[in-house]
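Asker: from the sequence below, what's the structure:
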Amino acid sequence: TAARLMALPPAAGRPASVDQALREAGVAAWPKALAQARAALSQLGPRRARELPLWLLDLDLSLKGEASRGLRSRLALERLFCKMTRRGDAQPPRRS
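Answerer: Next up is the predicted model:
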């Protein structure tokens, strides 16, 4: 993914720009597509963007497995949405 490419050190083939990383990750070179992908990437943030492929794999396996029926499939989708929110990045409040 583009986030993983941007996390590489410069000597290991890190793209020079976010747009170049998005193109290498397979985003169409149209200006609107690049702008939308750039906005989505910045909204997710680098940590969540790097974890997104693993989350999607987990969702895929859940939907194909035991969670494929009824409320379990909805719960699997809701878990993905919760992981994608910014609130998941916040530190838990400290207790005194």
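
Asker: drop to CA atoms for contacts and neighbour counts, all remaining ones
Answerer: Fine.

Asker: which strands and helices sit next to the longest helix seen in the chain?
Answerer: The longest helix of the chain (DSSP state H) is helix 46-64. On a contact count with 3 or more Cα pairs under 8 Å, 6 or more residues apart in numbering; DSSP states H and E, helix 46-64 meets helix 2-7, helix 71-84.

Asker: okay, buried residues for the last one please.
Answerer: Of the residues in helix 71-84, those with enough neighbours to count as buried (16 or more other Cα atoms under 10 Å) are 73, 76-77, 84.

Asker: how many degrees apart are that helix and helix 46-64 in direction?
Answerer: Between helix 71-84 and helix 46-64, the angle comes out at 170 degrees (axes from the mean of the first three to the mean of the last three Cα atoms, to 10 degrees).

Asker: here is the second sequence; please produce its structure so I can put it next to the first one:
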Amino acid sequence: MQSHEADIANRITALVRGILEQNSLSAEVTSETKLVDIGLTSMDMVNLMLSVEAEFDFTIPQGEITPENFQSVGTLQRMIVGQLQPTAA
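Answerer: Got it, this is the predicted structure:
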């Protein structure tokens, strides 16, 4: 299961790097890097949210669209893993 979570983190990191490149920014992106500290604006966060939904083929529930979930690659990864896990019956 660890490799699945690492794959999710890598895909999120790629999305963040893509947004940085669009803005002509360069920064090291780790799982704990604060996204606002590397230059992502509120519009970039909206683009990231839409990119995450497209990349992982699900709609982020309104209750999960919080500043806490969009702080870093790691916080996004935890939210996505939680959303993609099948619900226990």
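
Asker: please work out the TM-score for the two chains.
Answerer: The TM-score (TM-score structural alignment, normalised by the length of structure 2) is 0.31; 48 aligned residues with a Cα RMSD of 4.0 Å.

Asker: which of the buried residues of helix 71-84 of structure 1 lies closest to E51 of structure 1?
Answerer: The closest of the buried residues of helix 71-84 of structure 1 to E51 of structure 1 turns out to be M84 (Cα to Cα; 9.5 Å).

Asker: quick one: contacts for that closest one?
Answerer: By Cα atoms under 8 Å, 6 or more residues apart in numbering, the residues touching M84 of structure 1 are 44, 48.

Asker: what about it, distance to A39 of structure 1?
Answerer: Distance, M84 of structure 1 to A39 of structure 1, by Cα to Cα, to the nearest Å: 14 Å.

Asker: re the thing from before, wait, which of the helices and strands packed on helix 46-64 of structure 1 is closest to D19 of structure 1?
Answerer: helix 2-7 (8.9 Å).

Asker: any idea which helix or strand comes after that closest one?
Answerer: Next helix or strand after helix 2-7 of structure 1 toward the C-terminus (DSSP states H and E): helix 18-24.

Asker: and that following helix, what does it pack against?
Answerer: So helix 18-24 of structure 1, by 3+ Cα pairs under 8 Å, 6+ apart, packs with helix 2-7, helix 31-44.

Asker: now do the buried residues in it.
Answerer: Here helix 18-24 of structure 1 shows 18-23 as buried, counting by 16+ other Cα under 10 Å.

Asker: alright, calling it a day.
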